[in-house]
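[1] what's the 3D shape of this:
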Amino acid sequence: RSAWLHLRQAREDDPDNPNYLRERLRQLRSGLPFFSSGADRTGERSNIARKLLEVHGNDAVALEEIATTAAWDYFWLERRFGARAGDRMRARIDGYLGEAIDHFELAVDANPGRAETYREFLRLLIRSGQIEKALTASARMTEHLPDSSAAWMLRGLIMHLDRQPEIAWAQFRRGLSLMDPNERGGFDAWQLLVRPDLRDSLVAAGEAAEQAFWRLRDTRRMTDVNERLVSHYGRLVYSDLFYPRWRERADDGWLITPGEVIVRYGYPRSERQLPRSDPSAPGGPSPTASILLYFADRSFLFEDLTGDGELLIPTTHGENDAVTAARSEFFGTPELADVPGKEIFEVPYIVTRFPSPGDATDVVVSYGVPVFAEDLRNHLPIATRSGAFVVDEEGYDVDRSVRISRSMPRGELVRADTLLLWSNAATLAAPPGSYRLQLEVESSDMIASHWESIELARSDDDRLWISDIMPATLVEPVSSSTGGPGIVRGGYRIRPAPMTLFSRDAPLYLYFELGGLDTSAGDARYETEVFIADVREGGILSAIGRLLSGEGVRVAASFVSSIGVSSDRQYFVLDVRDEDPGDHVIGVRITDLTTDASVEAVLRVEIR
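    Alright, predicted model coming up:
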């Protein structure tokens, strides 16, 4: 209070003193989480800035103030109207954006070593999607502030937003190396991504557990860096840049900040302001406006409770408490992978396991990439990069298969109902044990990443066993095959189906392997029975139960085979023309006619 009074007296005595003007501007800005977070409602900040330019010429602080005032107008109008803005409003919004960029560039020229200017400038450029300008500004920041950890971390964020993860990682590593030990120790905040009931034990396990945590979350194993870890640092820097108070609130059980959501679910895709009062009312928009932030597959509603730009989800202590609902969502989905500039899409896939008496079990992953018929008609190149991985419990690759395709041969295209899919398959191998199976597919503007836990068992020649059933669009002996796409197992060339959706108009091939047959009396003799049951009659469990009991199901085939060894490979062509559309369960039972032992395998399919 005393400093404020003394400054007012000094300004009355010398109103054009640039030092007094700058100090008053600093007072007006104090308390704001960032300069452009609050409107200049009285116009005093703008008047002081213009006065500074009159008396001092090219003043960086004054230019920065004019830029941030224009940035505030841009932010608010863009939030309020967005894509709904008409031509006149769009011109107004773009005018504020252009004014802000021009004055930020002048401010940087006036004082290229001022970190605050770069931070505000980069906030504007990121939010407005001006990534090329952000690349230039961040490069200039690191040039003039080479020993600033914040400069390199911001440079890494821009590189990540520009879809250059390898370069982003190098910038992040340099920024982290420049942090002091206290700042570095608390920067990662990776514990937020762990479910609360598992957090203490994982943190207590130390650095090795943290490293395994990130290896297991590497959603793009085809690249040279752990992109999920790079993304984590990008999200942290983004949250610190736009919501600098979020770390103080991270352990507050009564509030949730945007930063806490961003670290979990990625950069906001868009945002929209929902004012509670008429925006044309005196004083501008309500200070308690609601901001809706949209992420890849969900949205969260925040409140600007104090009008200073700090967004929060406050508790209401009621039955439909927003904080409780959000934390419940965090518990169920602690974090999600998200790739800047890429749309996430779903890829159908099937995992088939083939036990082996040796040290490794084969895993075949068949999948289909959606293809648009228009692209084929226009002869557009459809380049993809795909990979399948078997990952152990520590996050290390046990086996991998990566394929880069510059185009999609028409012979590898299959139709599943109304979908046209580029069909591909990868064969992997791993010793018996518990693993994570991961599949990645990437095109120029889309990416898919799927994973599931799998158990690989060792086959035992002393016990009868059967593999999973592999559905296929074609199985034929290699000796009579004309070649083409697919995989070869034993004496068969197989085109694995990319999904379990089949048409009644086409035959359904079923391939499986078996072993552990009794050959003590010479040739092994076994019976193969193929059943099919409609899931609608009692549900999936009932259908499987009927398959195992053999009651109330259609027997599609039953035949006896004789072989001189203890293992065999079989396929069967199932005619589904008479089946009703809908979900069905197919079962295969193998019975050793010497020992009377039997084993079953089931496959769920949809027939249309």
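
[2] from now on I want contacts and neighbour counts done on CA atoms only, so please keep to that.
    OK.

[3] buried set for stretch 551-562?
    For stretch 551-562, burial by neighbour count (16 or more other CA atoms under 10 Å) applies to 553, 555-556.

[4] could you say what helices and strands whichever strand or helix holds residue 542 packs with?
    For residue 542, the host element (DSSP states H and E) is helix 539-549. Packing contacts for helix 539-549, counted by 3 or more CA pairs under 8 Å, 6 or more residues apart in numbering; DSSP states H and E, involve strand 524-534, strand 582-592.

[5] packing partners of the last one?
    Contact here means 3+ CA pairs under 8 Å, 6+ apart; on that basis strand 582-592 packs against strand 524-534, helix 539-549, strand 598-607.

[6] quick one on the thing from earlier: next SSE downstream of the helix holding residue 542?
    Following helix 539-549 in sequence, per DSSP H and E, is strand 554-563.

[7] next SSE after that next one?
    Next helix or strand after strand 554-563 toward the C-terminus (DSSP H and E): strand 568-574.

[8] including distance to residue 267, could the buried residues of stretch 551-562 go into TSV?
    Listed next are these as TSV, based on distance: CA to CA, whole Å:
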residue	distance to residue 267
553	51
555	53
556	52
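
[9] between the helices and strands packed on helix 539-549, which one is nearest to residue 566?
    Closest of the helices and strands packed on helix 539-549 to residue 566 is strand 524-534, at 6.7 Å (criterion: CA to CA).

[10] what sits up against that closest one?
    517-518, 543-544, 546-547, 550, 552-566, 582-594 (CA atoms under 8 Å, 6 or more residues apart in numbering).

[11] the structure of the following sequence is requested for comparison with the preceding one:
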Amino acid sequence: MIEKLQLIILVILVPTFLCAQSTYQQKKEQYSKAVESLQTEDTTTAIKLFQESIQQNDDAPSYFELAKIYWQRKDFLLRNKAYEYMKTAVMKDEKNIEYKYFYAEICKSFAKDESVNQWNEIVSIDKTQIRAWINLAEFSGSEFSEWDKSIRQFIIKDPVSPIIPPEIINVQLHDKAAKDYAVAVNYYEQALQIDSTNYNLCLALGLFYAKNNKPFLGIKHLRRLEKLKRADKDIYLCLGLLYYKAKIFNESYNAYYKALSLMLDAEKEDFTFNSVKYILKTAHSEMNDDELRDFIFDYWQTNDPLLVTDYNERLLEHYSRVAYANLCYSIPRINLVGWKSNQGEIVLRYGEPLGRMRIRPSTIGGMHKGTGYEVDSKYMITSGIKEEIWSYQDFSLRFVDPFFSGNFQFSPEQLIYIENLRKSKPTTFDPKFEGPIFNLPYQSYQFASNNRAQTDVYLTYEINYLDSATSKEKFANGYDVALFMFDGYFNKKFENKKTISFVKESSNSVVNSLLMELAPQAGNLAFEMMRKKDKGVTAYHGKYNIKNFSGDELKISDVVLASQVEIDKEINGSIKRNNISVLPNPTRSFTKNDQLFLYFEIYNLAKNKNSTTDFEQKITIQKKEEGGVVNSLLSVVGLDKEGNKVTLSSKYQTQEKDPQMYLQLDMNEYEPGEYVITVTVKDNVSGKEVSNQTEIKWQ
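    This is a model prediction of the structure:
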């Protein structure tokens, strides 16, 4: 009897099992057909089959696939369906990580907290999900950016007594921002423990620290990928920005160069031309693109603030502005590239703002009297829009986000001002260098060259070791010094670059001179120095005219105020003119304890019938600011006929038509002040006269 019962049960169970298996196959077959239609790009059929599968089977995979299809559509109702379908799919298969990622992606645009919940659930299911850790970190990082340097304005109104003036209270949001920053860092650290060489993780960390001005923390993560030969264009772009913010400019230049070499033509065109055209075209609207390309090339050359380096600091700043704008202000969902946004344009033109204040939507509520005013929550409603105020050295700009889209735009009332700003001030640039900036006194002196078609130009500078900015310690490793001359179109005509080693000496200062020999011309001179030890720099650029000493006319060189003059004896750092060494004092400042010499040269003196020259030299000393007389010197050099100058006259007869002249002045009886010293030479043979002058500060 028992055996018969078992047989009956077996007979009953087998058909039941076969029926269930058949039903499962039908469900699977229906879903598979829908997927096949999707793979052949027959989306219409796929949608129909997925919908039928949902109606008949209520299966999570079909909800998921339909959500993906609808989310790609621009129709609001269909995208809302995508959200509902994805929510259902996640509820039906709570452990499916793929579903949770997509659901979180959908929620990012309108339900950020739900996205965070999904990412947290993902890492609770699988702690090795780096993508989820990165998403959590990026969310907290964006929250930090949202609230950092932000205030919320509470506008308090009395609902009972509206005649009472409203009170505005600013509440700082820095504490919330600091918490978000710490949370973001913690999430990134969690991901690093899983895989410190993950590409997306390292790039996200680099961008995070670039945004928050902590470049050294970001560099190490991107360098890790570079060492593994896994760096691409985006890694090098981020590295370029991080190195720039860290003031490691040579590495920044190399990183940008590598990034440009890996870019597609269109992106490279943005970096090298379109973004530059954007800021210069307003001021040069008459140029076509070919003319503008030539102008841009010259623009970078003329605006390079430090020629002694192997890179162009102005161009480096531009690349960094483009990279920063793209990093901070791009909005991918509307295909807006960062440097083309309103905020990106301002960064492109003027750099990052010196100051930034974010004003978040205000709140209106009731007001009650007590120990202080308290906001009654039942009256509170949100109002207003997001604002940002950016401050620069001489102007401020206001941006608004009326649609809460993240796309901050120029405030409407400032549009005319901004258009005028584009024209009057297309761009600004304050040079940034790796080391500190220091000042050096320098002077240039011009003399006739042995080849009269040329001119000898000497530039003399002094390093004062008693000045803390130029102490011996700072020059202990030596320095690079350079002298450049360009024509009016900034074509290089001369370059003299030297590396000077530090020489231990007991003196409190050192003087050196650089020489260039060039044809007379008007152009631009650049004198630069960079210390080896701390990359400290000094740079002087400006228009410069090289005099013409050719021809037969009577001429005089520049007048040199010198601390020492020697014949047939070399002086370190001096100007060497034939057998005479002249050590200028580029500060032109002297005291009673200093020797004071004047040195100059006269050219083309006429000769008399005895083949000798006959000329008179006058040295006139005049108080610079007063034009008055120095009474203590009257007995030494006397007054001129007007009674307002002190003049020393000497007469000479020589066989040299181009004599080198020097004399020592004794100004010990002078009162402190600034004086003008004029040298006048009258050729008694030709009757011609020539003069030149210099200034001295007597202490």
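
[12] TM-score of the superposed pair?
    Remark: TM-score between the superposed chains equals 0.76 [TM-score structural alignment, normalised by the length of the first structure]; 560 aligned residues with a CA RMSD of 4.4 Å.

[13] the aligned partner of residue 588 of the first structure in the second structure - how many residues pack around it?
    Matched to the second structure by TM-score structural alignment, residue 588 of the first structure sits across from residue 679. By the measure other CA atoms under 10 Å, the count of residues near residue 679 of the second structure is 23.

[14] same thing with the one 5 residues further on?
    When neighbours are counted by other CA under 10 Å, residue 684 of the second structure registers 19.

[15] how close does the residue nearest to it when sequence neighbours are not counted sit to residue 550 of the second structure?
    Residue nearest to residue 684 of the second structure in three dimensions, not counting chain neighbours: residue 615, with 5.1 Å by CA to CA, 6 or more residues apart in numbering. In this view, residue 615 of the second structure and residue 550 of the second structure are 20 Å apart by CA to CA, to the nearest Å.

[16] more neighbours, those two?
    More crowded of residue 615 of the second structure and residue 550, by other CA under 10 Å: residue 615, with 22 against 18.

[17] per the alignment, the more buried one corresponds to what in the first structure?
    Under the alignment (TM-score structural alignment), residue 615 of the second structure maps onto residue 526.

[18] confirm that residue 302 of the first structure sits in a strand.
    Yes. Under DSSP: H, G, I helix; E, B strand; the rest coil, residue 302 of the first structure sits within a strand.

[19] what separation do you get for it and residue 311 of the first structure?
    For residue 302 of the first structure relative to residue 311 of the first structure (CA to CA), the value is 6 Å.

[20] can you list residues touching both of the two?
    257-258, 291.

[21] please convert the residues you listed to TSV, extending it with secondary structure and distance to residue 423 of the first structure.
    Shown next, in TSV, are these (DSSP: H, G, I helix; E, B strand; the rest coil; distance: CA to CA, whole Å):
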residue	secondary structure	distance to residue 423 of the first structure
257	coil	43
258	helix	40
291	strand	43
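
[22] for residue 382 of the first structure, which of the helices and strands packed on strand 582-592 of the first structure is the nearest?
    Taking those one by one with CA to CA, strand 598-607 is closest: 28.4 Å.

[23] the closest one vs the second structure, average distance?
    With mean CA distance after the TM-score superposition for the first structure, strand 598-607 of the first structure departs from the second structure by a mean of 3.0 Å once superposed.

[24] quick one, that strand and strand 582-592 angle?
    160 degrees (axes from the mean of the first three to the mean of the last three CA atoms, to 10 degrees).

[25] buried set for strand 598-607 of the first structure?
    Buried residues in strand 598-607 of the first structure (16+ other CA under 10 Å): 598-607.

[26] equivalent analysis for stretch 177-190 of the second structure, please.
    Quick answer for stretch 177-190 of the second structure (16+ other CA under 10 Å): 177-178, 180-181, 183-190.

[27] cool, and stretch 237-247 of the first structure?
    Buried residues in stretch 237-247 of the first structure (16+ other CA under 10 Å): 237-239, 241-243, 245-247.

[28] what do you get for stretch 127-138 of the first structure?
    127, 131, 134-135, 137-138.

[29] same deal with stretch 458-471 of the first structure?
    458-459, 464-471.

[30] and the contacts of that stretch?
    For stretch 458-471 of the first structure, using CA under 8 Å, 6+ apart, the contacting residues are 352-361, 431-432, 496-497, 500, 508-517, 566, 590, 592, 597-603.

[31] now render the buried residues of stretch 127-138 of the first structure as CSV, adding distance to residue 73 of the first structure and secondary structure.
    What follows is these, written out as CSV (distance: CA to CA, whole Å; DSSP: H, G, I helix; E, B strand; the rest coil):
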residue, distance to residue 73 of the first structure, secondary structure
127, 13, helix
131, 20, helix
134, 20, helix
135, 24, helix
137, 22, helix
138, 23, helix
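
[32] against residue 527 of the second structure, how distant is residue 451 of the second structure?
    Distance from residue 451 of the second structure to residue 527 of the second structure, by CA to CA: 24 Å.

[33] next one: residue 549 of the second structure
    23 Å.

[34] same question for residue 692 of the second structure.
    Computed as CA to CA, the residue 692 of the second structure to residue 527 of the second structure distance reads 24 Å.

[35] do the same with residue 343 of the second structure
    Relative to residue 527 of the second structure, and taking CA to CA, residue 343 of the second structure is found at 37 Å.
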